[in-house]
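# What follows is a predicted structure for the sequence shown.
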Amino acid sequence: MSRLIVISNRVSPPKTEDGSGAQGGLAVALAAALREYRGLWFGWSGRKTDKFTGHIDMQRAHGVTTATIDLEEQDVEEYYNGYANRTLWPLFHYRIDLAEYDRSFGSGYERVNERFAETVTPLIEPDDLIWVHDYHLIPLGQQLRERGLKNRMGFFLHIPWPPSRLMVSLPYHEKLVRTMLAYDVIGFQTEEWLESFCHYVERELGGTVDPDGVIHVGDRSVHAAAYPIGVDFKEFTEALESDAARESFERLRTSAAGRRTIIGVDRLDYSKGLEERFLGYRRFLEKHPRYQRKLFLLQIAPPSRGEVATYEVIREHLDELSGRINGEFADVDWVPVRYVNQGYRREELAGFYRAAEIALITPLRDGMNLVAKEYVAAQDPEDPGVLILSRFAGAALQLKDALLVNPYSKDEIADAIMRAIRMPKEERIRRWKAMVEVVRQEDVVAWRHAFVEALEKARPPVRREPTPEPEAC
């Protein structure tokens, strides 16, 4: 059996045998795959070094081998804070107005991808399957090919792919996309992002796309498909039985004091539509004053990417907006918005989800949005809550029984909250049953199996000829 080599920007080694201590469901799924395939997880350690040496820190924990490298300060600023998060992230989330096109960012991005390739190549054996993750490492496959690797390689994009009219605003966009053709399998979260990519290939590269998803450009043929990612349903529902989940459930229910809880859980990011969500909630309070003391919004938004100025701005805006809403509507024994800038463990979040009667998940653009799926998985089958979901989240294509809204419309958000409050129990149960079946069947394990199976079926790897030993003098 071939080994699986997972390569991502950051590495999240498992902290328990079942992986449940890892950060997020994706890390759990990848750890399980690595144990199954005797694999290796390679990426950045998250640490900085004065000078890049290529030193690899090898660790093995709970059946998973990890290999990490440290990056220089300039690498982090140009590759991670720069090109990845100030150029590609906003562009791929349709925020061309926020995208920064700085030549040094592109140079740093190429340099770090080269360093990844140079460092990981000696660790790869001829029969290994290579699975590269996300927008940080788009050119890595091409870099590995240039170093002689003939292995089967797959790439999965965890965020949206923008329409061609936006993609062409990126300097050297054609060069970047052509590097993706070095992979044998390319995966996207949804059919929409897949269609956008295929449209770009046909329009800008003169390629063709077969009905079975094989893309042809020049002498390259690549299989591209949608592989919707899910949550680890089994692990997440088991987390509901933990002491931490029970405690967080009771904590939130007790503090609610009989009021309905509307919950939102998002990383602090402009793509999550948090300002628009607060304004929609404010519109609800304006239109329905008799409900003002009967509910509250709990928004959990842990900070991220604090070194990027755009994220400091959104935090300031949300601080101000939540303060204005509370100042306008609060009473001595009630505040309409509980805005929390810290993260919680998965077990605690599971308890919060179960305690909340409504989830308000309204990103402006999202590759998938696993919080929506976690909320569904956490519900009490006898008395489930209502999911209000942005129609621009990838999850909306699967969770069709959520209340789908346009996150830019304050009135749609306000009306959806009112509809959720008034929804009969029978309708809540019917909608939840339809959604939880999707979440259960199309979970992260199914996603991982589908992608790796496609990679295994790709063209057989060509073995590299061993480098002959130099003759002795």
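Happy to help now that I have it. Remember, predicted model here, so these are calculated numbers, not experimental data.

# Going by C-alpha atoms from here, please, whenever you check contacts or count neighbours.
OK.

# Could you report the neighbour count for the residue nearest to Pro381 when sequence neighbours are not counted?
Nearest non-adjacent residue to Pro381, counting by Cα to Cα, 6 or more residues apart in numbering: Ile429, 7.1 Å away. Residues near Ile429, counting by other Cα atoms under 10 Å, number 19.

# Could you report the distance from Ile429 to Tyr79?
47 Å (Cα to Cα, to the nearest Å).

# put this beside the first:
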Amino acid sequence: MSRLVIVSNRVAAITEGKPLAGGLAVGVYDALKEKGGIWFGWSGDIVDALPAAPDSRQEGKVTFCTVGLTRRDYDQYYRGFSNATLWPTFHYRDDLSRFERKEYAGYRRVNAWLAETLKPLLQPDDLIWVHDYHLLPFGEACRAAGLRNRIGFFLHIPFPSAQVLMTVPPHQELVKAMCAYDLVGFQTEPDRTAFTDYLVRNAGGQIDADGLVHAHGQTLRTGVYPIGIYPDEILAQAEMQANRRHILNLKQGLQNRKLIMSVDRLDYSKGMLERFRAFERLLEMAPNHQGHVSFIQVAPPSRSDVQNYQTIRRQLETEAGHINGRFSDLAWTPLRYINKRYERHVLMSLFRASQVGFVTPLRDGMNLVAKEYVAAQPPEDPGVLVLSCFAGAAQELQGALIVNPYDIDGMAEALNQALAMPREARQERYQNMMRSLRENNLSQWRDRFLHDLRADAARTPYLLSAATTLP
């Protein structure tokens, strides 16, 4: 039986017996534990010189292989092209994107080095599963290094339309590199369509009746694999935490007020500024909620060394101060904006204690917070999910109130509807969404992708030539 080799930008810090955070960590670690394999990627450490070989440690059947990055590689590959060019562009914020040739060269260089570093660890029949935008050209780098293993790639974030993608100057090279994979997976059908449309319209590609894609002399498959969660585990976790001190203290502080809850990594793609303004509009248009509803936004900082993230943090602090200064009284603070990281079980219990989940990214590949909010709800008295139409999860969670995050009045109206929704209507919406979450859980996502990657594919061999040499 072939081993599974996971390649991701960061390798999750996993200790047997301790809870995992994040869908990627939970989903792929389960598969690795069952069959055995390797998880390879960056350790998160900045080092003086690139290591000759990765550090390795064993947990059961899983080998964790990690490497450090030099400061130059971190600045160019990670902080530069990955997060200052690809991340904003793929989230349709090309106005925030910047491109520097040296950063792109660093991005390609690190991908090539990672492929060469992984090569000695592999066996001929290993199945390689590569994750996310940091590693778009990794498959091509593996082929250039002589690897003939089956290699699949899954993009966790959106794939932009051609006109947006073309704002990244080396867009043709990037998409050509992605064609070196045997299987390219996306969160939603619109993401896959954007990719295949680009190939057909801009690269002379063809799509067969059976879905095979031919482009740049390669044949590959594409697929849609919406990442899921384990809803019943989250429900049990939220129930277990329901009477812990932090929840009892929260309920005592709310004094029977209704609670709107949001949790996001601090990022301009999450739509938090628009969300704050929608909450302010709610208090204006429905003054009966003043003093009777509180909004908690948890937003742990991330990428604090990137200028755009410093800017959004200042904007949110200013907006939160404005709202609280305008509406607070001695007994009520309408908005609690918290830049702090909480353990996952604490967040699930906070979701359970709230009446509205407010999840309104401007663009998101999937957004597992939306799914976790639904799963954490008490079945007998569930809350209501207000969800952006630009989150991948909106295609599955039809029981949510779907909003346009650019429509401040529309979001305020949805909040008002959610706060007033009768229990029977809430229960029906909740049950419909839980059925979907159970049918498309995390195991389904993982197993469907790996099944398709293992399946025979009529693809042409990847021929090494001068054209495949990496810059």
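Looks like it arrived, so ask away. What you see is a predicted model, and the numbers here were worked out from it, not measured in a lab.

# mind listing what the counterpart of Gly367 of the first structure in the second structure touches?
Mapped onto the second structure by TM-score structural alignment, Gly367 of the first structure lines up with Gly365. Residues counted as contacts of Gly365 of the second structure (Cα atoms under 8 Å, 6 or more residues apart in numbering) are 156-158, 187-188, 391-392.

# tell me the two of the residues you listed that are most distant?
His156 and Ala391 (11.9 Å; Cα to Cα).

# Name the residues contacting each of these two.
365-366.

# what residue is smack in the middle of the first structure?
Relative to the mean C-alpha position of the first structure, the nearest C-alpha, by Cα atoms, centre = their mean, is the one of His158, at 5.2 Å.

# Just to be sure, that one is in a strand?
No - assessed with DSSP: H, G, I helix; E, B strand; the rest coil, His158 of the first structure is coil; it does not lie in a strand.

# for the second structure, which helix is longest?
helix 307-327 (DSSP state H).

# which part of the first structure lines up with that one?
Counting by TM-score structural alignment, helix 307-327 of the second structure corresponds to 309-329 in the first structure.

# Also stretch 33-51 of the second structure?
Using TM-score structural alignment, stretch 33-51 of the second structure pairs with 35-53 in the first structure.

# Just the residues contacting the matching stretch, thanks.
Contacts of stretch 35-53 of the first structure (Cα under 8 Å, 6+ apart): 1-11, 33-34, 63-73, 76, 116, 120.

# likewise stretch 403-412 of the first structure?
273, 276-277, 279-281, 283-284, 362-364, 386-392, 396, 413, 416.

# So what does Gly291 of the second structure match up with in the first structure?
Match for Gly291 of the second structure (TM-score structural alignment): Arg293.

# Can you give me every residue that contacts Tyr311 of the first structure?
Contacts of Tyr311 of the first structure (Cα under 8 Å, 6+ apart): 268-270, 304-305.

# Swap in 7 Å and give it another go.
Contacts for Tyr311 of the first structure were tallied using Cα atoms under 7 Å, 6 or more residues apart in numbering; they are 269, 305.

# Glu189 of the second structure now?
Glu189 of the second structure touches Val224, counting by Cα under 7 Å, 6+ apart.
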